[in-house]
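1. model this:
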Amino acid sequence: MRKHWKALTAVGVVILIVAVAVILINRPAPTTEQDPGPLQASGKFGFPVSDINIGEGGTTTASDGKTITGYNGTCDSAAQAAANYTHLIKDLNLGTWEQQKKVLTEVSKPGPWFEEVTSAGDLLTDAESLPAGAFDGGWYTRSDVAAGGMYRIASCEEKQGAVVQVFTGGVGARVNEAPNAFFQTVTFELAWDGDWKITDAAIVPVNQDFGGRVKDGGPMSVGTNMDGETAPVLRNELVSAFFKDKSRDGWIEYANAQR
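-> The predicted structure is shown next:
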């Protein structure tokens, strides 16, 4: 009886070993998660397209109820903050200028740059007589970030600092003439202080590099005439003209760029 029991046990062990072997042989090999590769050049003009949107990225707003704040400190959020702060640098409407300037102080740190980017608005506000040419309810300059719809992160360290360039469209007033559309690059230096704060900003002049912090001033539409109260949809010939003698390296389209 004992021999019979031992024999049955041995057979059972063999069957178990065979079953385990079959399972191991037929089990699919474990998969390894692939690191996402660099963004591919998939946009209309050959630039990579990001999955981040203009008008998003934060969880709160500034005192104007529209400027997005409350970012999480990632480099993607720095690119969104730069896009969402662009109107504070470029827009000029005397009816909203004081509020705009107040919001700019909320999302920035003091420095010589502040007086430089607000000087035109202050000059018009203090003028005894306003120049002709304001359009569509008192606008002298109105930005349209989605029309340009691109950014370049020159440098970034999460929750530390970043230098980001934003390519924006817009419309500017002209004395005794119809408004003129434009495209321009706004360059930001951002520092983390519980949120992204502007510590420097400029429309970088041609042949300058923001104190060595960017490759170049970025594309712009100088010399291209575009009448109208809205920035046109970009075309290949416009992009080629704007990027003439400018590096395309590092430029990425926002997911909701106007194309």
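2. Could you use CA atoms for every contact and neighbour count after this?
-> Fine.
3. could you pull out the strands for the stretch 101-250 of the chain?
-> Under the criterion DSSP state E, counting those that start in this stretch, the stretch 101-250 of the chain contains strands at 139-144, 150-157, 161-174, 177-192, 196-202.
4. List of residues touching the second one?
-> Under the criterion C-alpha atoms under 8 Å, 6 or more residues apart in numbering, residues 74-75, 79, 162-168, 213-215, 250-254, 257 lie in contact with strand 150-157.
5. cool, and the last one?
-> Contacts to strand 196-202, defined as C-alpha under 8 Å, 6+ apart, come from residues 69-71, 73, 78, 81, 89, 107-111, 113-114, 117, 186-191, 210.
6. Could you do the first one as well?
-> Contacting residues not belonging to strand 139-144 are listed as 86-87, 90-94, 133-134, 168-173, 231 [C-alpha under 8 Å, 6+ apart].
7. Quickly check those residues for the two that are furthest apart.
-> Largest separation among the contacts of strand 139-144 by C-alpha to C-alpha: 86 and 133, giving 22.6 Å.
8. any idea which element residue 16 lies in?
-> Take DSSP states H and E as the rule and residue 16 turns out to sit in helix 2-26.
9. After that helix, which helix or strand is next? Please name it.
-> Remark: after helix 2-26, the chain's next helix or strand is strand 60-61, criterion DSSP H and E.
10. Measure how far that following strand is from the centre of its chain, please.
-> The gap between the average C-alpha position of strand 60-61 and the chain average comes to 17 Å, counting by C-alpha atoms, centre = their mean, to the nearest Å.
11. which helices and strands sit right next to it?
-> With contacts defined as 3 or more C-alpha pairs under 8 Å, 6 or more residues apart in numbering; DSSP states H and E, the packing partners of strand 60-61 are strand 68-69.
12. Here is the second sequence; please produce its structure so I can put it next to the first one:
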Amino acid sequence: MKKNWKALTAVAAVILIVAVAAILINLSPSPAPEARPGALQATGKFGFPVSDIKIGEGGTTKASDGKTITGYNGTCDSAAQAAANYAPLIRDVNVKTWTIQKATLAELAVMGPWLKGATAIGDLVTSSDQAAAAGFDGGWYDRTAVNAGGIYRLVSCDAKKKAVVQVFIGALSAQTKAAPLASFDTVSMELTWKGDWKISDALVMGEDRDFGGRVKDKGPGGPVPAASSGAVPMLTDSLVNTLFESKSRDGWAEYANATR
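-> Below is the predicted model of the structure:
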């Protein structure tokens, strides 16, 4: 009987300790949830979720041109930032600065056949006096306005490995004896981690393919003839509907500082 009593006392003591521990755990304050960069916020005016990722941010250094942001941390959010910041390197053409831009693009590229295609238009324009003469505002032939589009689709991503991102941009393109033509387009690129995000492939302007099966579609885009006044127009519901016609809206989100 004495042994049984001691056994029951020991069991009761263990139960009491477990109960007290459970109470203390429940009373302890829960750790604050970790902030998630790029978390999607309220829906924007065109029905796309709005991210807290901003164009023109994300890196800690700059490329040799002194303006393209580099030095990312390798997260998928940083891939979306890098894609926005790298888009002008793929699309812009200015006859006065093309040599610098081409060198910067090579600096941030994983060499491959895609690079020749991405620089073909710039090489052609800068070697043609007639094409160069059609430039506007100090040598521009194509000028990207990423904020004017301000939407991106992170198609796929494996942090610090590889990402495929599509960036919806605004743009101005030179016309002979006319104000530059405004348009919107999608820049699709693959990024590979090499100590920083590097461009390892890009869908060349004018190509209408699915990027080797890596994207759902080429993405929205098209000219805005009525806006040939030298400025990219503000997006409207009707314009978004037209540009996204027959294109999927799945996965698209707005950058936090898109022009609206």
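13. Buried residues, the helix holding residue 16 of the first structure. List them.
-> Of the residues in helix 2-26 of the first structure, none count as buried by neighbour count, 16 or more other C-alpha atoms under 10 Å.
14. Measure how far it is from the centre of its chain, please.
-> Relative to its chain's centre, helix 2-26 of the first structure lies at 63 Å (C-alpha atoms, centre = their mean).
15. Stretch 154-163 of the first structure too?
-> On C-alpha atoms, centre = their mean, the centre of stretch 154-163 of the first structure falls 13 Å from the chain's centre.
16. In the second structure, which residues correspond to that stretch?
-> The aligned range for stretch 154-163 of the first structure in the second structure is 155-164, by TM-score structural alignment.
17. From start to finish, how long is that stretch in a straight line?
-> Across stretch 155-164 of the second structure, the terminal residues are separated by 5 Å (C-alpha to C-alpha, to the nearest Å).
18. Now it: buried residues?
-> Here stretch 155-164 of the second structure shows 155, 157, 159, 160, 161, 162, 163, 164 as buried, counting by 16+ other C-alpha under 10 Å.
19. any chance of those residues in JSON lines, plus distance to residue 21 of the second structure?
-> Rendered in JSON lines, the data for these read as follows (distance: C-alpha to C-alpha, whole Å):
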{"residue": "155", "distance to residue 21 of the second structure": "46"}
{"residue": "157", "distance to residue 21 of the second structure": "42"}
{"residue": "159", "distance to residue 21 of the second structure": "39"}
{"residue": "160", "distance to residue 21 of the second structure": "41"}
{"residue": "161", "distance to residue 21 of the second structure": "43"}
{"residue": "162", "distance to residue 21 of the second structure": "45"}
{"residue": "163", "distance to residue 21 of the second structure": "45"}
{"residue": "164", "distance to residue 21 of the second structure": "48"}
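20. so which of the residues you listed comes closest to residue 12 of the second structure?
-> Using C-alpha to C-alpha, residue 159 is the member of those that sits closest to residue 12 of the second structure, with 50.7 Å.
21. Which residues are in contact with residue 84 of the first structure?
-> Taking C-alpha under 8 Å, 6+ apart, we find residue 84 of the first structure in contact with 54, 55, 56, 67, 68.
22. Now the two most distant members of those residues.
-> When those are compared pair by pair using C-alpha to C-alpha, the two farthest from each other are 54 and 67, 11.4 Å apart.
23. deepest of the strands of the stretch 101-250 of the first structure, which one?
-> Highest mean neighbour count among the strands of the stretch 101-250 of the first structure (mean count of other C-alpha atoms under 10 Å): strand 161-174, with a mean of 25.
24. Now do the contacts for the closest residue to residue 138 of the first structure other than its chain neighbours.
-> In space, and not counting its chain neighbours, residue 138 of the first structure is closest to residue 93: 5.7 Å by C-alpha to C-alpha, 6 or more residues apart in numbering. Residues near residue 93 of the first structure by C-alpha under 8 Å, 6+ apart: 138, 139, 140, 141, 142.
25. Check which helix or strand the residue nearest the centre of the first structure maps to.
-> Ranked by distance to the mean C-alpha position of the first structure (C-alpha atoms, centre = their mean), the top residue is residue 79 at 3.4 Å. Taking DSSP H and E as the definition, one finds residue 79 of the first structure inside helix 75-90.
26. What residues in the second structure pair up with that helix?
-> Under TM-score structural alignment, the alignment places helix 75-90 of the first structure onto residues 76-91 of the second structure.
27. Distance of residue 80 of the second structure relative to residue 161 of the second structure?
-> To residue 161 of the second structure, residue 80 of the second structure is 14 Å away according to C-alpha to C-alpha.
28. ok, back up a step: same drill for residue 86 and residue 133 of the first structure, tell me which one is more crowded.
-> The residue with more neighbours, out of residue 86 of the first structure and residue 133, is residue 86; 24 against 17, by other C-alpha atoms under 10 Å.
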